[in-house]
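Student: kindly generate the corresponding structure for this input.
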Amino acid sequence: MKHDLVVLVPGIMGTALTRGGADLWDLTPEAMGGLLRPGRTREALELPRGIGDDDPEPPHALELGRTVHGARILPGLVSTTRSPDLRGLLGIEPERFAEFRYDWRLSNRNSARKLAVFVEERLTRWRETADRQLFPRAGEAKVVFLCRSMGGLVVRYYTEVLGGWEQTRSVATLGTPFSGSVKALRFLTGQVEWVPSPFREGIREVCSTFPSVGQLLPTYRVVVDRQQGRSPLRGRSVEGVDTRTVDDSFAFFREVQDAVAESDALHSRRRRTLIALGGDKHRTDQALSFAAGGRPVFHQDFADSGDPEDRVLPLFGDGTVAHIAQTPPEWPDTGRTVWLDSRHADLVNSDHALKQLRRVCDGLEPAGVLSVGEPVGCEFPDFARAGEPFEVWATNADAALRLRVRRLGEDGTPVVDEAMRHCGGGDFRAELRAEPGRWTLEVYSTARRYSCRDVLLVV
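Tutor: Now for the predicted structure:
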């Protein structure tokens, strides 16, 4: 409703974490060195092992800086492209728009408790101070949440486990891993693609101390076996991952699902509106099996499952979160999710996503499937070395699209623009090089309205 308070909740890397005014998690090529060298910088980046749901003490405690609207990347796990002025594009008045800033390294339970305090203060202020001539119903206002990626898990814990649904009108999520992400397990086992050692190990060692990353481990039936079909990860020993991390991820998601089931039974599913938006065109880790010693082997389909029904499950995703995991598990199928063409990093920039979010903020029903209909999937590297070649691929593409790829600077200015070469079937490829920096890569069509973007870090 147009009298409700709108709250933006970002995901990983969405809040600047600072010390002495320095943004420590702005991972430029220069800053990557801090992950590799023992010392005060690395000590500040990581958390004490076993911190659980608590707050860190110095030297691990960091201050909250601004909400990040520029491009960011945590190589091997997640990236975000430059964000628009969401409030302005959605036509929301400044006084009824708020951004929740939080330490995204910490447990999602911890962040949800802080969100509860934030909502209580901001919603009370809005109800009491809103201009009654402009907002005559502000006294009965609730919250509309706009959530990016992991931010949706923070909001979900707040609304369902902490009872925040009573103050909530609606929740819109963009690429939220409602059942976790296989990519998070690849990240924590040090098997990330593109990122070479020692950067890979430095990132893994630091981020394995983050409860929030552990709570992204997949909880759907993700393990495929040629005899047994599919089974969950719980109870298995995974090389490189503490068993307690796996247990905590399952406990977190189970808390949420139990609370959803109880509240739905007592108060009906209409107690608040939930709209999930996701990407479904891009090759994405879907499943895994185990080699000797508990080392996971990752799959982009369910072909190794012994259950024939598993082999026809929806494939692809947004490049970070699988199709199946972007839908709340209490929904009977993925048909209610609003599917977009964008990758995880760029979902919020989709014209279709913005139209949907505008409807949410205006209290209107979801508009249904918003894909433009192009089946194109894109594959971008996270990481490259300066001066060395890297590849960008487009799949399921039609030659009539006349695809090109360009490299954009921090301000969005194109630096390099090249045609993609046809490699047979629906595959197109381009080979590029870049100087050190953080770049946005964009595959786009010169014949139709199509583009797809992600972020690259070059060192």
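Student: please make it C-alpha for all contacts and neighbour counts, starting now.
Tutor: Fine.
Student: name the residues of the host helix or strand of residue 418 that are buried.
Tutor: If you go by DSSP states H and E, residue 418 is part of strand 414-419. Neighbour counts over strand 414-419 (16 or more other Cα atoms under 10 Å) mark residue 419 as buried.
Student: do the same with stretch 79-96
Tutor: Here stretch 79-96 shows 79-82, 86-87, 90, 92, 96 as buried, counting by 16+ other Cα under 10 Å.
Student: from the residues you listed, which land in strands?
Tutor: Secondary structure assignment by DSSP state E places 79-80 of these in strands.
Student: output the buried residues of stretch 79-96 as TSV; include the columns distance to residue 199.
Tutor: Output for the buried residues of stretch 79-96, formatted as TSV (distance: Cα to Cα, whole Å):
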residue	distance to residue 199
79	16
80	20
81	22
82	24
86	33
87	36
90	39
92	41
96	42
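Student: the buried residues of stretch 79-96: which two are farthest apart?
Tutor: 79 and 96 (28.1 Å; Cα to Cα).
Student: how about stretch 36-52: buried residues?
Tutor: 36, 41-48, 52.
Student: distance of residue 362 relative to residue 350?
Tutor: 18 Å (Cα to Cα, to the nearest Å).
Student: give me the most central residue, the chain.
Tutor: Most central in the chain under Cα atoms, centre = their mean is residue 149, positioned 3.0 Å from the mean C-alpha point.
Student: here is the second sequence; please produce its structure so I can put it next to the first one:
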Amino acid sequence: MSNTADRPWPDNLRPGLKVTRDAIVVVPGIMGSELFDAETGKTLWGLRKSAWYVRAWGRGDGLEALALTDDELSGKIGRVRAGDLLRFPAIVPILSGIEPYTKLSKALSQVVSHPDAVLGFGYDWRLPVAFNARLLAKAAADHLEKWRLRSGFEDAQLLLVAHSMGGLLCQAIPEDSGLEDVTRAVVTLGTPFGGAAKAALLLNSGLGAPLPAGRLRRLVATMPGIHALLPSYRCVDDGADARRLTPADVGAIGGSPQLAADAFATRDAARPLVNHRALIGVRQPTLSALTIDSGVVTAQPYTFVPEPDGELARRANGLLHKVHGEGDGTVPRDSARPDSGAPMPLAQQHGQLARSPEAIDFVRDIVTNIEADLGPKLGVGDGIGLSAPDFAVPGTPWIVDVTGVIGRAKYSITDLDARKVIVRQRLRRVGDGYAVSVVLPSPGLYRLSVAGGGFSPVTRLVLAIGPQDS
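Tutor: Here you go, the predicted model:
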């Protein structure tokens, strides 16, 4: 016998697909947005043909326009315009390949009330995280307001889905934006909360790239967005100890000390994400530590082990305890791990974390179930409420009112002096709740316990005192 229905459902009884009434904003990672020349409309980043990347990273053709000018570094923004989320694969030396966001966006459009509920937030990823975070806050607020008006869902909230550096933007959203009050949850995919050692390697030498190292260094050294990915965890191996990278280190290896200081300050000021759910890449060999010798950076395939007190673990001979660095191939596991809550691990490369079927299923499940996950379980009400006095007269009946119970409910009374249950029976329903008449047999201390609906029992102590004892 089949468990599926053979006959079609009548329209008024047809089960609906599980969708969210909320508005969604997809925030891509670094180099995950198309960029255009604002005056000519020429595409600067995000072209479809791979031949462009061959020319760009092989000979440097077309890269000059991506470098920040002195005007842009001083805050005069507008020469470059951000477009849609990346629609075609792209690749960056050292940071590796970047997959398009079309699959993720399409999957999300299938679990909302209307595709208009999904906004792809393209941004100029060359610029500072704090600057782009302000733009994100405004774009998200405008998107939510328009979605509420269009849908009629006045109680709709925001769901932010961020890949890689996009999570750093979410962390840097200004507190006075008010966005925290209307955000249901934030989902991050491979966000480098603590940075990535590869960013330092990219600023220093460009080793591993066919592009001449000097040209690559000059390009990325102008970009606050690259500096935003610098590691802030203890990654510099000095031999006897490990320490954090400093702005002075960054200047010595070819980056900008000021851009590094600004990036570290933004990270230090980051605020906790609302109902954060994190997916992190694991099982991929990941460069996680650095050695610096006369201004030359070497990325190392190992990391260090912190003790419970925060000190780094050492071997019996006093040397630092090192273990193989793992993560998503770009972001070390520990860097992607949120400050609180257990992340969801996925054996996958960084660029694929927003595209793989497992990652998309993870995001879809949160989007469609986060409101339920934050609320009561099916069959569970708002919680058991118990109304009973602190004192009672032995032999005199009194009423206990119970609310919030779904399904079978029962109560018990325990004589704490005798250490035995003297009453155990079901509650009777009275209107929307339950009520029971209780009589305590003699002076003493009793525990009244009510259970039902999947909750732990709610208990209350009652002291029975005779008139002669008062």
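Student: if we can go back for a sec, looking at structure 2, name the residue matched to the residue nearest to the centre of structure 1.
Tutor: Aligned by TM-score structural alignment, residue 149 of structure 1 pairs with residue 164 of structure 2.
Student: before we move on, back to that, run through the residues that contact the residue nearest to the centre of structure 1.
Tutor: The neighbourhood of residue 149 of structure 1, defined by Cα atoms under 8 Å, 6 or more residues apart in numbering, consists of 10-12, 173-177.
Student: please apply the same query to residue 350 of structure 2.
Tutor: Contacts of residue 350 of structure 2 by Cα under 8 Å, 6+ apart are 164, 190, 281, 328-331.
Student: in strands, which of those fall?
Tutor: residue 281.
Student: most neighbours, which of the contacts of residue 350 of structure 2?
Tutor: Of all the contacts of residue 350 of structure 2, the most densely surrounded is residue 190 (36 neighbours; neighbours counted as other Cα atoms under 10 Å).
Student: would you mind measuring from it to residue 353 of structure 2?
Tutor: From residue 190 of structure 2 to residue 353 of structure 2 the distance is 7 Å (Cα to Cα).
Student: shared neighbours, those two?
Tutor: Common neighbours of residue 190 of structure 2 and residue 353, counting by Cα under 8 Å, 6+ apart, are 163, 281.
Student: may I see the buried residues of the longest helix anywhere in structure 1?
Tutor: For structure 1, the helix with the greatest residue count under DSSP state H is helix 243-267. Buried positions in helix 243-267 of structure 1, judged by neighbour count with 16+ other Cα under 10 Å: 245-250, 252-253, 256-257, 259-260, 263.
Student: distance check, residue 358 of structure 1 against residue 243 of structure 1.
Tutor: If you go by Cα to Cα, the gap between residue 358 of structure 1 and residue 243 of structure 1 works out to 42 Å.
Student: just residue 318 of structure 1 next, same as before
Tutor: 28 Å.
Student: again with residue 77 of structure 1
Tutor: 20 Å.
Student: which residue ranges of the stretch 101-250 of structure 1 form helices?
Tutor: Secondary structure of the stretch 101-250 of structure 1 (DSSP state H, counting those that start in this stretch): helices located at 108-129, 151-156, 182-188, 199-207, 211-214, 243-267.
Student: could you dump those helices to JSON lines with distance to residue 314 of structure 1?
Tutor: JSON lines is the format used below for those (distance: least, Cα to Cα, whole Å):
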{"stretch": "helix 108-129", "distance to residue 314 of structure 1": "28"}
{"stretch": "helix 151-156", "distance to residue 314 of structure 1": "22"}
{"stretch": "helix 182-188", "distance to residue 314 of structure 1": "15"}
{"stretch": "helix 199-207", "distance to residue 314 of structure 1": "30"}
{"stretch": "helix 211-214", "distance to residue 314 of structure 1": "25"}
{"stretch": "helix 243-267", "distance to residue 314 of structure 1": "22"}
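Student: counterpart of residue 80 of structure 2 over in structure 1?
Tutor: Counting by TM-score structural alignment, the partner of residue 80 of structure 2 is residue 62.
Student: oh sorry, the question was meant for residue 198 of structure 2
Tutor: By TM-score structural alignment, residue 198 of structure 2 lines up with residue 183.
Student: in contact with its match, which residues?
Tutor: Contacts of residue 183 of structure 1 (Cα under 8 Å, 6+ apart): 76-77, 285, 320-321.
Student: still on that earlier bit, I'd like to know how many residues surround the match of residue 80 of structure 2.
Tutor: By other Cα under 10 Å, 19 other residues sit near residue 62 of structure 1.
Student: list the contacts of it.
Tutor: 17-19, 44, 103.
Student: conserved subset of those in structure 2?
Tutor: Retained in structure 2 by both residues aligned by TM-score structural alignment, their matches' Cα atoms under 8 Å are the following of those: 17-19, 103.
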